[in-house]
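Novice: Give me coordinates for this.
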Amino acid sequence: MKKIVFTGGGTAGHVTPNLAIINEIRGGDFQIDYIGSRNGIEKELAEKAGISYHSISSGKLRRYIDFENVKDIFRVMKGCVDARRVLKKLKPDLVFSKGGFVSVPVIVAASTLKIPIYIHESDLTPGLANKISQRFATKIFTSFDETKKYLPEAKTEAIGSPIRKEILSGSRERGRKWLEFHSQLPVLLIMGGSLGARKINEAVRDNIDELTKRYQIVHLCGKNNLDESLLNKSGYKQFEYVHEELADILATTDLVITRGGSNAIFEFLALEIPMVIIPLSKAQSRGDQILNAKSFQSKGYSLTLEEEDLTKESLLEHLEMISQKEMLMKEKMRSGNQTDALQKLVDEIRAI
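Specialist: Below is the predicted model:
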């Protein structure tokens, strides 16, 4: 039986691709374990999926000066010791990482034990964790072709993003029925990330009367972000989040407003849904979503609206532009030569 250890966390974007791979290989001749932080989202998601989970100490990798950085050096060192102890017990054939600060101690520990290490980088430029980890990796896979120039050429391959198979199996008919939508107006999906996006939520709700004249709206607004005054608004359905219904909602979606997280936009690409991407600003992030959005726009898959430029008027303008370009965008997506990244990674793991 082959033993595979997965790691990655801090955000859902570092976990869901791992779960997509795990769902393809679990059972049969694979023993699967997950190493993550004690309180991160990866612990909740892995345990919910029934995966054997091992907690380690972890610090946060900051790009700015902070006294906590000193404490976190010791947390990371302890994390290396914790991870080495777990790996010596499990004796895996491979460690697979999706990044995030918790992955660094695991990768360092695996390298000291001569365990092969595979890394997948989602964003156009590598995050700090993967910048540190790249030197220890056996192979590195990327979502964007442009990312290869930032990583060791000899061991890096651009393959796209591993897409969850379940999102490809939705039913437009079931989605419309569940949402109680009709077929006379297109469906607009708004997703601001797992926690929602306050400014996007506000721009949508400030425009709600005008928007519902043109679209039927599904608004995934994030935890504690429901607007009770709009619960009975015709043509507008809001949810904190959805689970099993997501595939059917995506199947009935015609246009989407989204953040610029790599996993999300590659899923919309696979489903051929034209996008208005509103990336996190540099004040809120390292700017990776801005680069992701620019890459997709340059390929004709989306339009970009910077958060600093987001107003009631600019939101309507971009939706009008994307409606005019919808068929061209779908054609660009269809002819984009996207590879099956999930199957590629499964094949690479099976070859260990």
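Novice: only C-alpha atoms for contact and neighbour calcs from this point on.
Specialist: OK.
Novice: quick one: the strands in this structure?
Specialist: 2-7, 30-37, 52-56, 94-97, 117-121, 139-142, 156-158, 187-191, 216-220, 236-239, 255-258, 275-277, 302-304 (DSSP state E).
Novice: Nearest to Val15, out of those strands?
Specialist: strand 2-7 (8.1 Å; Cα to Cα).
Novice: elements contacting that closest one?
Specialist: strand 30-37, strand 94-97 (3 or more Cα pairs under 8 Å, 6 or more residues apart in numbering; DSSP states H and E).
Novice: With mean neighbour count added, can I get the ones you listed in TSV?
Specialist: Converted to TSV, these look like this (neighbours: other Cα atoms under 10 Å):
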stretch	mean neighbour count
strand 30-37	22
strand 94-97	26
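Novice: and these as TSV, adding distance to Lys114?
Specialist: Below are the helices and strands packed on strand 2-7 laid out as TSV (distance: least, Cα to Cα, whole Å):
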stretch	distance to Lys114
strand 30-37	17
strand 94-97	10
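Novice: Relative to Arg85, which of the ones you listed is closest?
Specialist: strand 30-37 (11.4 Å).
Novice: For Thr311, see how far away Pro57 is.
Specialist: Careful, residue 57 is Ser and not Pro. 42 Å (Cα to Cα, to the nearest Å).
Novice: For these two, indicate the residue with more neighbours.
Specialist: Ser57 (21 against 18; other Cα atoms under 10 Å).
Novice: Ile35 is in contact with the more buried one, correct?
Specialist: No. Counting by Cα atoms under 8 Å, Ser57 does not reach Ile35; the two are 10.4 Å apart.
Novice: so where do the helices sit in this protein?
Specialist: In the chain, the segments counted as helices under DSSP state H are 16-25, 41-48, 68-90, 103-112, 128-133, 172-179, 198-206, 208-214, 246-252, 262-270, 288-298, 312-324, 326-334, 341-350.
Novice: Point out the most buried one among the ones you listed.
Specialist: The highest average neighbour count among these, using mean count of other Cα atoms under 10 Å, belongs to helix 103-112 at a mean of 25.
Novice: Now do that helix and strand 117-121, the angle between them.
Specialist: In terms of direction (axes from the mean of the first three to the mean of the last three Cα atoms, to 10 degrees), helix 103-112 departs from strand 117-121 by 150 degrees.
Novice: From the contact counts, what lies against helix 103-112?
Specialist: Looks like helix 103-112 contacts helix 68-90, strand 94-97, strand 117-121, helix 128-133 (3+ Cα pairs under 8 Å, 6+ apart).
Novice: Before we compare anything, build this one as well:
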Amino acid sequence: MKKIVLTGGGTAGHVTPNLALIPKLKEMNWDIHYIGSKAGIEKVLIEEANIPYYPISSGKLRRYFDIKNFQDPFKVLKGIADAYLILKKLKPDVIFSKGGFVSVPVVIAGKLNKIPVFIHESDYSPGLANKIAVRFATKMFVTFEEAKAYLPKEKVVVTGSPIREELLNGSRKRGLTYLNFTETKPVITIMGGSLGSVKLNTIIRENLDTLLKNYQIVHLCGKGNFDETLMNKCGYKQFEYISRELPDIAAATDLVVSRAGSNSIFEWLELKKPMLLIPLSKAASRGDQILNANSFEKQGFATVLEEEELTNASFLQSIDELNRNKQKYIDTMRTNAPSNGLKTILDELERAND
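Specialist: Here you go, the predicted model:
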């Protein structure tokens, strides 16, 4: 039996591709283990999947000044030592990393243990963690063809994004029943990432009464952002996070309003759901979501509203335009969407020690 260690965390985007791989790895009779942080979202998600979980010390890789920047290198060094001992004991055949700051010590420890390390980069351009980790990796899988320009060509394999199979098996009828929605109005699912988005949450709630005249709203508001005053609003359902019910809710969804994190937008693309993307601005990020969103818009998969242009009027207008043109987006996605990257990644992992 082959053994694999998965790693990645910090946000759900650094875990969901691993969750896509786990059921298939189980089918292929792999022995699966996970190394993550002590308190990140990955711990909850992986333990729910009944995978052995090993927490390590981890520091955050920041691009800005913070007093913790002086402490975190020591946490990273401890994390490398923690991961080294875990890997020495487990002796896996391969490591698969989805990125995030917790993955860097694992990738380095994997290299020190002479274990093949495979990394997946979801975004158009690599994040800081993966820029560091690629030096120690055997190969790096990328979602966007354009990402090759930022990475060592000899290590890059374009695979696309691994999509969770259970998402493809949802029931619209079950979703509408669970939400207590009807077929009379389109369903918009609005999400700002696993941690939520203050900007999106605010503009949704400011315009909720107007939106509900023509649409039904599923609002994934992020942890700690639930508004109890809106609990009984007809045609509106809010959740901090959805797991088990997501396939059915996705099947019931007609339109999507989202940030432009790569994993989530590729999942909506696989489901052929027209998207209004509102990427995180450069003022609050490295600009990766803007590149992701612009790529989707150029390919005809989505329309984009920049955060700097986000007003009540532009928001409502963009949603109405998306609804009017939704069939055009669906047709384009059916014709030009890339294939699910799951099989390609699994094939590469199988060949790791050949």
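Novice: What does the TM-score come to for these two?
Specialist: The TM-score (TM-score structural alignment, normalised by the length of the first structure) is 0.96; 352 aligned residues with a Cα RMSD of 1.5 Å.
Novice: hang on, the earlier thing: and of the helices and strands packed on helix 103-112 of the first structure, who's closest to Gln338 of the first structure?
Specialist: strand 117-121 (16.5 Å).
Novice: average gap between the closest one and the second structure?
Specialist: When the second structure is superposed, strand 117-121 of the first structure averages 0.5 Å from its matched positions, counting by mean Cα distance after the TM-score superposition for the first structure.
Novice: Can you tell me what sits against that strand?
Specialist: Contact with strand 117-121 of the first structure is made by 94-99, 107, 110-111, 127, 130, 134, 136-143, as judged by Cα atoms under 8 Å, 6 or more residues apart in numbering.
Novice: Out of the strands of the first structure, which is the most enclosed?
Specialist: strand 275-277 (a mean of 29).
Novice: Can you lay out the helices of the first structure as JSON lines showing distance to Glu306 of the first structure?
Specialist: Converted to JSON lines, the helices of the first structure look like this (distance: least, Cα to Cα, whole Å):
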{"stretch": "helix 16-25", "distance to Glu306 of the first structure": "26"}
{"stretch": "helix 41-48", "distance to Glu306 of the first structure": "28"}
{"stretch": "helix 68-90", "distance to Glu306 of the first structure": "31"}
{"stretch": "helix 103-112", "distance to Glu306 of the first structure": "31"}
{"stretch": "helix 128-133", "distance to Glu306 of the first structure": "24"}
{"stretch": "helix 172-179", "distance to Glu306 of the first structure": "30"}
{"stretch": "helix 198-206", "distance to Glu306 of the first structure": "11"}
{"stretch": "helix 208-214", "distance to Glu306 of the first structure": "20"}
{"stretch": "helix 246-252", "distance to Glu306 of the first structure": "24"}
{"stretch": "helix 262-270", "distance to Glu306 of the first structure": "16"}
{"stretch": "helix 288-298", "distance to Glu306 of the first structure": "8"}
{"stretch": "helix 312-324", "distance to Glu306 of the first structure": "10"}
{"stretch": "helix 326-334", "distance to Glu306 of the first structure": "20"}
{"stretch": "helix 341-350", "distance to Glu306 of the first structure": "29"}
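Novice: Val5 of the first structure is nearest to which of those?
Specialist: helix 68-90 (8.3 Å).
Novice: residues in contact with the closest one?
Specialist: Here helix 68-90 of the first structure has contacts from 3, 35, 54, 56-62, 104-106, 108-110, 113, using Cα under 8 Å, 6+ apart.
Novice: separation between Leu346 of the second structure and Ile35 of the second structure?
Specialist: For Leu346 of the second structure relative to Ile35 of the second structure (Cα to Cα), the value is 19 Å.
Novice: Oops, could you answer that again for Gly110 of the second structure instead?
Specialist: 12 Å.
Novice: now swap in Lys213 of the second structure and tell me
Specialist: 47 Å.
Novice: same thing with Cys221 of the second structure?
Specialist: From Cys221 of the second structure to Ile35 of the second structure the distance is 28 Å (Cα to Cα).
Novice: now do Leu271 of the second structure
Specialist: 30 Å.
Novice: just Ser295 of the second structure next, same as before
Specialist: For Ser295 of the second structure, the distance to Ile35 of the second structure - Cα to Cα - is 32 Å.
Novice: Report how many residues lie close to Asp123 of the first structure.
Specialist: Neighbours of Asp123 of the first structure (other Cα under 10 Å): 21.
Novice: same question, Ala283 of the second structure
Specialist: Based on other Cα under 10 Å, the number of other residues close to Ala283 of the second structure is 8.
Novice: what residue of the first structure takes the place of it?
Specialist: When the first structure is aligned by TM-score structural alignment, Ala283 of the second structure is paired with Ala283.
Novice: ok so, going back, any chance of the strands of the first structure in JSON lines, plus distance to Ala264 of the first structure?
Specialist: Below are these laid out as JSON lines (distance: least, Cα to Cα, whole Å):
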{"stretch": "strand 2-7", "distance to Ala264 of the first structure": "20"}
{"stretch": "strand 30-37", "distance to Ala264 of the first structure": "22"}
{"stretch": "strand 52-56", "distance to Ala264 of the first structure": "25"}
{"stretch": "strand 94-97", "distance to Ala264 of the first structure": "19"}
{"stretch": "strand 117-121", "distance to Ala264 of the first structure": "14"}
{"stretch": "strand 139-142", "distance to Ala264 of the first structure": "15"}
{"stretch": "strand 156-158", "distance to Ala264 of the first structure": "18"}
{"stretch": "strand 187-191", "distance to Ala264 of the first structure": "9"}
{"stretch": "strand 216-220", "distance to Ala264 of the first structure": "13"}
{"stretch": "strand 236-239", "distance to Ala264 of the first structure": "17"}
{"stretch": "strand 255-258", "distance to Ala264 of the first structure": "8"}
{"stretch": "strand 275-277", "distance to Ala264 of the first structure": "10"}
{"stretch": "strand 302-304", "distance to Ala264 of the first structure": "13"}
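Novice: tell me the contacts of Ser125 of the second structure?
Specialist: 146-147, 150, 288, 291.
Novice: what lines up against it once you look at the first structure?
Specialist: Aligned partner of Ser125 of the second structure by TM-score structural alignment: Thr125.
Novice: where does its match sit relative to Thr258 of the first structure, distance-wise?
Specialist: Taking Cα to Cα, one finds Thr125 of the first structure at 20 Å from Thr258 of the first structure.
Novice: do Lys299 of the first structure as well
Specialist: 17 Å.
Novice: ditto for Asp248 of the first structure
Specialist: Counting by Cα to Cα, the gap from Asp248 of the first structure to Thr258 of the first structure is 18 Å.
Novice: ditto for Ser295 of the first structure
Specialist: From Ser295 of the first structure to Thr258 of the first structure the distance is 15 Å (Cα to Cα).
Novice: Just give me the neighbour total for His185 of the second structure.
Specialist: Slight slip there: residue 185 of the second structure is Lys, not His. 15.
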